[in-house]
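Enquirer: I would like the atomic coordinates for the input below:
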Amino acid sequence: MRASRLVTLLLLLQNRGRMTAQQLAEELEVSVRTVYRDVEALGAAGIPLYGDAGHAGGYRLVDGYRTRLTGLTADEAQAAFLAALPGTAADLGLGEALTTAQLKLRAALPAELREPADRIKERFLLDAPGWYGDADRTPHLVAVAGAVWARRAVVLRYRRWRAPEEIERRVEPYGLVLKAGRWYLVASGPSGIRTYRVDQIIELHRLEEEFGITDGFDLAAHWNSYLADFRARLHTGEALVRLTPRGARRIGVTPSGGGWTETWVPIESIDHAHGEFLRLGTDIEVMAPAELRDRIAETIRALATRYER
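Expert: Predicted coordinates for the structure are as follows:
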């Protein structure tokens, strides 16, 4: 356990430069006293690092020192190649850079780790977009990514679902998220931090204004909070339904025995539930709310009349 922590400490200093004992303790989830002992152990092992005293001090490696990747385990080497997604990198204009980086990483690996790492490309492939419909066209993705990387504000013309359908806003792009094959821009604007679908950006103009990220902002934490809020707003109602065993399995409900299962299920809205439940055909009967039951019955009568011709 300690050996793994020492390697992590060393890589943190190598990749981030000077770090205080407190910062290292937070990253490693240990006490500051433990960091002091670990730093002493690295020094005793011949690692060229030193500490600066004072408010702006901290630990750092001697300039030019780089550790080799011989500390990687087979699982870590495979994970490193699995995390490199060629399609995603190409979308961001980094396809060639990723290929070069993979070659360099492979060359740095010990011989016994190269073969397991190579098997990742042979046996695993990520195809993020869904089956139905082509992947979203994102002609402005590279420009958005460039603005995110350079911390430059942009003016974008954006298409949205409510009126006015087209808006123009100056925003500060904080980060990009790839979710289920679709790119989202997290940006700060006049109304605070908002999320924009990149494929709905009609036009984008990058400004020369550099901006700073709001203190304490963390992209992953923000996205998780956004998803939780989205799910909470998504299903605001319930419907009482009867399901055949097949219908129950299709919507993720555990069937009760071999007959019909009666249960309450969350719904987004009457309109949305109307379309979703019709897809289940004869495997579902809606009991409540009455408005939803009546809407489905009306649709079924209209379909029966149409097909009787």
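Enquirer: going forward, measure contacts and count neighbours with C-alpha atoms only.
Expert: OK.
Enquirer: and the longest strand along the chain, how far from the chain's centre?
Expert: Taking DSSP state E as the criterion, the chain has its longest strand at strand 166-179. From the chain centre to the centre of strand 166-179 is a distance of 15 Å (CA atoms, centre = their mean, to the nearest Å).
Enquirer: following the chain past it, name the next helix or strand.
Expert: Per DSSP states H and E, the first helix or strand lying C-terminal to strand 166-179 is strand 182-189.
Enquirer: now for that next one, which elements pack on it?
Expert: strand 166-179, strand 192-197 (3 or more CA pairs under 8 Å, 6 or more residues apart in numbering; DSSP states H and E).
Enquirer: contacts for it, please.
Expert: 129, 135-136, 144, 169-178, 193-199 (CA atoms under 8 Å, 6 or more residues apart in numbering).
Enquirer: now it, how far from the centre of its chain.
Expert: 12 Å.
Enquirer: and for stretch 300-309?
Expert: That offset, for stretch 300-309, works out to 45 Å (CA atoms, centre = their mean).
Enquirer: what comes up buried for it?
Expert: By neighbour count on 16 or more other CA atoms under 10 Å, the buried set for stretch 300-309 is empty.
Enquirer: and stretch 270-285, how far apart are its ends?
Expert: 15 Å (CA to CA, to the nearest Å).
Enquirer: what's in contact with that stretch?
Expert: Contacts of stretch 270-285 (CA under 8 Å, 6+ apart): 241-247, 267, 291-292, 295-296.
Enquirer: at 6 Å instead, please
Expert: Identification of contacts with stretch 270-285 by CA atoms under 6 Å, 6 or more residues apart in numbering yields 241-244, 247, 267, 292.
Enquirer: in it, what's buried?
Expert: Quick answer for stretch 270-285 (16+ other CA under 10 Å): 270, 273-274, 277, 280, 283-285.
Enquirer: residue 236: what's it in contact with?
Expert: residue 268.
Enquirer: quick one on the thing from earlier: what packs against the longest strand of the chain?
Expert: helix 141-150, strand 152-159, strand 182-189 (3 or more CA pairs under 6 Å, 6 or more residues apart in numbering; DSSP states H and E).
Enquirer: right, and the ones you listed - which one's nearest residue 95?
Expert: helix 141-150 (11.7 Å; CA to CA).
Enquirer: can you point out the buried residues in that closest one?
Expert: Applying 16+ other CA under 10 Å to helix 141-150 flags 141, 143-148 as buried.
Enquirer: again with stretch 97-108
Expert: So for stretch 97-108, counting by 16+ other CA under 10 Å, buried means 98, 106.
Enquirer: check the offset of it from the chain's centre.
Expert: The answer for stretch 97-108 is 24 Å, by CA atoms, centre = their mean.
Enquirer: here is the second sequence; please produce its structure so I can put it next to the first one:
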Amino acid sequence: MSTSKNWPRLESEILACMPTAPGDPVASGQIIAAVRARFPLNPPSRHTIQRALENLEIEALVGKRGTSRDRVWWRTGKQAPSELARRPPLELAIALLTLRRHAPNHLPGHVIQGLEAYFAGAERVLSESPTDPSLGDARAWANKTVRVHAGYPLVSPPIHGDILNAIRKALYTSRVLDVAYQNSRLDTDAPDSYQVVPLGLVERGPVLYLVASRQRRDGTFKIYQLRLDRFASAACTETPGVPDPNFDLNAYVRDDQSFSFLPEGQIQLELRVREEDGYRHLFREQWLATDQVIIDEPGGFRLKATVTLSIALRNLLMERSARVEVLSPATLRDEIAEGLRQAIGRYEANAVDGA
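Expert: Got it, this is the predicted structure:
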């Protein structure tokens, strides 16, 4: 389905030539004559107008009955999209389709729904002329950018669409959310039910989280980090929520590093990094902190930085332990060493059992 490039407003002109009352019929010949009269210098052909009418029928904006010259058409009453939605400029079309591809979880559900006509218009613009080189470049753009997560590509856990929509609605309208949530503990299968006020959505790797709060009796707020795939149910209520007035999502994620999991405050970290395979180590180019200092030494370098001690930091150091040695603080060095000893013990035990 495409709008004619020579008459970009053709569908809008057709609708303007039809009775405004839904169901009020008008003959094909009358529509064609009226539309052609609107373009006295370069009128579209009968076939072009008929094709545009069929496009409008596909969009459920008009209905028809009869055949050939006896055919009549009428408006259905469905709201026609704006001209900008029907035919966005090329640059906007590229931006719209990139938005739909890369950020579907970062917009309220009703906004996504409201943009559907714009998405359809963007696809229509990009599909108009297979031989137009500018459109060819625009169509190719979709396959020239991609987002990948750091580390091994884990499969995103499924999220029920109704749950996601309820959460986005409550977040957008600042309403209380009724939740039934299954935590990660192994000793229970029963979800907990309670109410929270959504504060923000955070996409971390393949997992989508809801940050929410609940006010305690003393007036303070408890903050929750809830994985959307662990929701058994979610319902947006009509009750206005009372969010934590001091909460800042950016500070919570970036400054407090709450999504590093169980942050314990800052430490002065010193590492010895080995570069024995002839390649620069990741930590030379992707720093652990803005105050990172590298001191070159034979076979690699020592690294000093102020970092937040957390589960994410421990996992990173364990993951890189073949090339990265913790020098200080001593407690973290001992903790990493003990984790490696446990891992070695399991591998050696399995090797003995297999023998």
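Enquirer: what does the TM-score come to for these two?
Expert: With the length set by TM-score structural alignment, normalised by the length of the first structure, the two chains reach a TM-score of 0.54; 240 aligned residues with a CA RMSD of 5.0 Å.
Enquirer: for the contacts of stretch 270-285 of the first structure, pick the one with the most neighbours.
Expert: For the contacts of stretch 270-285 of the first structure, the largest neighbour count, defined by other CA atoms under 10 Å, is 24 neighbours, found at residue 243.
Enquirer: check the gap between the aligned partner of it in the second structure and residue 305 of the second structure for me.
Expert: Aligning on TM-score structural alignment places residue 243 of the first structure opposite residue 273 in the second structure. Distance, residue 273 of the second structure to residue 305 of the second structure, using CA to CA: 13 Å.
Enquirer: same question, residue 349 of the second structure
Expert: 37 Å.
Enquirer: one more: residue 191 of the second structure?
Expert: In terms of CA to CA, residue 191 of the second structure sits 41 Å off from residue 305 of the second structure.
Enquirer: and the two? Which one has more around it.
Expert: Counting neighbours by other CA under 10 Å for residue 191 of the second structure and for residue 305 shows that residue 305 has the greater number, 19 against 15.
Enquirer: in a strand, that's where the more buried one is, yeah?
Expert: Yes - according to DSSP: H, G, I helix; E, B strand; the rest coil, residue 305 of the second structure belongs to a strand.
Enquirer: so it sits against residue 283, correct?
Expert: No - counting by CA atoms under 6 Å, residue 305 of the second structure sits too far from residue 283 to count as a contact (11.1 Å).
Enquirer: one step back: any of the contacts of strand 182-189 of the first structure buried? List them.
Expert: Here, 16+ other CA under 10 Å leaves 144, 170-177, 195-199 buried among these.
Enquirer: with those in mind, which one is nearest to residue 231 of the first structure?
Expert: residue 195 (14.8 Å).
Enquirer: which residues sit against stretch 208-219 of the first structure?
Expert: 151-153.
Enquirer: re the thing from before, helix, strand, or coil at the match of residue 243 of the first structure?
Expert: Classified using three-state DSSP, residue 273 of the second structure is strand.
Enquirer: skip the chain neighbours and tell me the closest residue to it.
Expert: residue 324 (4.7 Å; CA to CA, 6 or more residues apart in numbering).
Enquirer: how about the helices and strands packed on strand 166-179 of the first structure, which one is nearest residue 104 of the first structure?
Expert: That would be helix 141-150 among these, by CA to CA, at 22.9 Å.
Enquirer: tell me which other helices or strands that closest one touches.
Expert: Using 3+ CA pairs under 6 Å, 6+ apart: helix 141-150 of the first structure touches strand 166-179.
Enquirer: and the helices in the stretch 201-309 of the first structure?
Expert: In the stretch 201-309 of the first structure, the helices defined using DSSP state H, counting those that start in this stretch lie at 219-234, 245-250, 270-278, 290-307.
Enquirer: next, format those as a markdown table and append distance to residue 15 of the first structure.
Expert: As requested, those are exported to a markdown table (distance: least, CA to CA, whole Å):
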| stretch | distance to residue 15 of the first structure |
| --- | --- |
| helix 219-234 | 20 |
| helix 245-250 | 48 |
| helix 270-278 | 49 |
| helix 290-307 | 57 |
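Enquirer: nearest to residue 78 of the first structure, of those?
Expert: helix 219-234 (23.4 Å).
Enquirer: and the angle from that closest one to strand 182-189?
Expert: Note on geometry: by axes from the mean of the first three to the mean of the last three CA atoms, to 10 degrees, helix 219-234 of the first structure and strand 182-189 are set 100 degrees apart in direction.
Enquirer: buried ones in helix 219-234 of the first structure?
Expert: In helix 219-234 of the first structure, counting by 16+ other CA under 10 Å, buried: nothing.
Enquirer: what's the neighbour count on residue 159 of the second structure?
Expert: 16.
Enquirer: check which helix or strand covers it.
Expert: Using DSSP H and E, no helix or strand contains residue 159 of the second structure.
Enquirer: same check on residue 12 of the first structure?
Expert: Going by DSSP H and E, residue 12 of the first structure is in helix 2-16.
Enquirer: what's the next secondary structure element after that helix?
Expert: Assignment by DSSP H and E places the next element after helix 2-16 of the first structure at helix 21-28.
Enquirer: ranges for the helices of the stretch 1-150 of the second structure?
Expert: Going by DSSP H, counting those that start in this stretch, the stretch 1-150 of the second structure shows helices at 10-16, 28-37, 46-58, 83-86, 90-102, 109-126, 133-141.
Enquirer: check contacts around the counterpart of residue 94 of the second structure in the first structure.
Expert: In the first structure, the residue paired with residue 94 of the second structure is residue 78, using TM-score structural alignment. Going by CA under 6 Å, 6+ apart, residue 78 of the first structure touches residue 117.
Enquirer: if you set the cut-off to 10 Å instead, what comes out?
Expert: 72, 113-121 (CA atoms under 10 Å, 6 or more residues apart in numbering).
Enquirer: and which of these is nearest to residue 60 of the first structure?
Expert: Closest approach between the contacts of residue 78 of the first structure and residue 60 of the first structure, by CA to CA: residue 72, at 21.8 Å.
Enquirer: what's the burial count for that closest one?
Expert: Count around residue 72 of the first structure with other CA under 10 Å applied: 16.
Enquirer: cool, residue 50 of the second structure as well?
Expert: 15.
Enquirer: residue 41 of the first structure too?
Expert: 13.
Enquirer: that one in helix, strand or coil?
Expert: From three-state DSSP, the assignment for residue 41 of the first structure is helix.
Enquirer: make a markdown table out of the helices of the stretch 1-150 of the second structure and add distance to residue 249 of the second structure.
Expert: Compiled in a markdown table, the helices of the stretch 1-150 of the second structure are given as follows (distance: least, CA to CA, whole Å):
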| stretch | distance to residue 249 of the second structure |
| --- | --- |
| helix 10-16 | 44 |
| helix 28-37 | 54 |
| helix 46-58 | 43 |
| helix 83-86 | 32 |
| helix 90-102 | 21 |
| helix 109-126 | 20 |
| helix 133-141 | 32 |
